[in-house]
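**Q** sequence plus predicted model, see below.
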Amino acid sequence: MTLISLMSLAVAAAEETHGEEAGAFPPFDPTYFASQIFWLILSFAALYFLMSRWILPRIGGIIEERRDRIADDLDVAQQVKTEAEETRTAYEKALADARARAHALAAEAKAEVDREIADETAEVDAEIAAKSEEAEKALSEAREKALAEVRTIAASSAAEVANHLAALSLTDKDAEKAIAAMDKD
């Protein structure tokens, strides 16, 4: 069945249910089919002509422009990413160089401090050795002086003991001579 025959059946069914007094719905009235089809074809052709000549080319141009802009943006993003990677690599290299220099400076400073400590330790050791030598010399002199005084004290004590126990009259000089004679033997 065709569209026209279906429409005529619909019109006929509508007439039977409503009678003649209501009349047919104008779009379903077969007398207006020719003018309706003419205007449908004319409207469709005008709409098709407008769409194909102005609207679709503009939409296509807009889509192409967006596609080009997106491609350009992706290229710029890739360049920025590459530059960021290069910058990060350069930063990491600079950071590693700075760390290496810091470690070198620290090692150099430590070596210099160690040298200064060693020099100061050597100076202090030399001072201590000199003072120790002076102290030993002073101690040796004090020992000899004390020994000399011990002889004098021993001679005077011996003279007193002899004078007191033996009732002799010995002088300190005589006692010193006697002690000196004993040291020679």
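**A** Cool, the structure landed.

**Q** use CA for all of it now, contacts and neighbours both
**A** Noted.

**Q** any idea how far residue 59 is from residue 66?
**A** Summarising the geometry, the distance separating residue 66 from residue 59, computed by C-alpha to C-alpha, to the nearest Å, is 10 Å.

**Q** let's bring in a second model and compare:
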Amino acid sequence: MATETHGAEHAAAAVSACTDSHGSAIGMPQLCGEWIPNQVFWLVITLVVIFFVLSRIALPRIASVLAERQGTITNDIAAAEELKRKALDAEAAYEKALADAKAEAQAIAQKTRDEIKGDLDAALAKADEQISAKAAESAKAIEDIRASAMGAVEEVAKDTAEAIVAALGGKADAKAIAAAVASRVKG
């Protein structure tokens, strides 16, 4: 209790030292010279308490959050690198498959072109053979027509010559008319 009395006396003395004769404070009490040791004491106590609270509670939590965040970032970067590597591998596999598919498509197209060309050549050869056969048949038919036409022309020429001679009032000799028409037809 003596300590409380002494503390109360000291505070009363400090208050009386920083007040004027009417009991009102002179200026700012924080700047009163009598109160400065008390303020420094409580400032040191407050700073020590804040330091211990920060160092024992807040800073370890902040450090663990930062470490966790750093671990997450490191894991994410490693996962991203792994995914990038897998993507590059997949892209290389895709490019290889695409190149193989293009080569196979070209081979199939070339094989198909060769088959079509072979079929076309066979069809053309068959068509040429048929055309040659038809041309030979047509040439024979034309020759037959020409021969029959020449025979018909000779016959018509003989009949016409005989009719002309008869119309002129003469008597036509069949052998002479036939010889004259034959010599004219041959050229």
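**A** Good, I have the coordinates. Nothing here was measured: the structure is a model prediction, and the numbers come from that model.

**Q** TM-score them against each other, please.
**A** Scored by TM-score structural alignment, normalised by the length of structure 1, the superposition of the two chains gives a TM-score of 0.71; 165 aligned residues with a C-alpha RMSD of 3.1 Å.

**Q** now stretch 97-107 of structure 2, how far from the centre of its chain.
**A** Using C-alpha atoms, centre = their mean, to the nearest Å, the distance from the centre of stretch 97-107 of structure 2 to the centre of the chain it belongs to is 16 Å.

**Q** try stretch 15-30 of structure 1
**A** Using C-alpha atoms, centre = their mean, we find the averaged C-alpha position of stretch 15-30 of structure 1 to lie 89 Å away from the chain's own average C-alpha position.

**Q** now it: buried residues?
**A** Applying a neighbour-count criterion of 16 or more other C-alpha atoms under 10 Å, the buried positions in stretch 15-30 of structure 1 are 15, 24, 28, 30.

**Q** what's the closest of those residues to residue 170 of structure 1?
**A** Nearest to residue 170 of structure 1 among those, counting by C-alpha to C-alpha, is residue 28 at 178.1 Å.

**Q** was I right about that closest one contacting residue 8?
**A** Yes: taking contacts as C-alpha atoms under 8 Å, residue 28 of structure 1 lies within contact range of residue 8: 7.4 Å.

**Q** distance of the counterpart of residue 130 of structure 1 in structure 2 relative to residue 145 of structure 2?
**A** Taking TM-score structural alignment, the alignment pairs residue 130 of structure 1 with residue 133 from structure 2. Residue 133 of structure 2 is 18 Å from residue 145 of structure 2, where distance means C-alpha to C-alpha.

**Q** same thing with residue 69 of structure 2?
**A** 108 Å.

**Q** next: residue 180 of structure 2.
**A** Spatial separation of residue 180 of structure 2 from residue 145 of structure 2 under the definition C-alpha to C-alpha is 23 Å.

**Q** counting by contacts, list what the longest helix belonging to structure 2 packs against.
**A** Counting residues, the longest helix found in structure 2 (DSSP state H) is helix 59-167. Under the contact definition 3 or more C-alpha pairs under 8 Å, 6 or more residues apart in numbering; DSSP states H and E, helix 59-167 of structure 2 sits against helix 174-186.

**Q** and the helix it packs on, what's buried?
**A** Residues of helix 174-186 of structure 2 classed as buried by neighbour count (16+ other C-alpha under 10 Å): 177, 178, 181.

**Q** need the contact list for the residue nearest to the second one when sequence neighbours are not counted.
**A** The spatial neighbour of residue 178 of structure 2 that comes closest, neighbours along the chain excluded (C-alpha to C-alpha, 6 or more residues apart in numbering), is residue 158 at 6.2 Å. Contacts here follow C-alpha atoms under 8 Å, 6 or more residues apart in numbering; on that basis residue 158 of structure 2 touches 177, 178, 181.

**Q** mind checking how far the second one is from residue 147 of structure 2?
**A** So that's residue 178 of structure 2. Taking C-alpha to C-alpha as the measure, residue 178 of structure 2 and residue 147 of structure 2 are separated by 17 Å.
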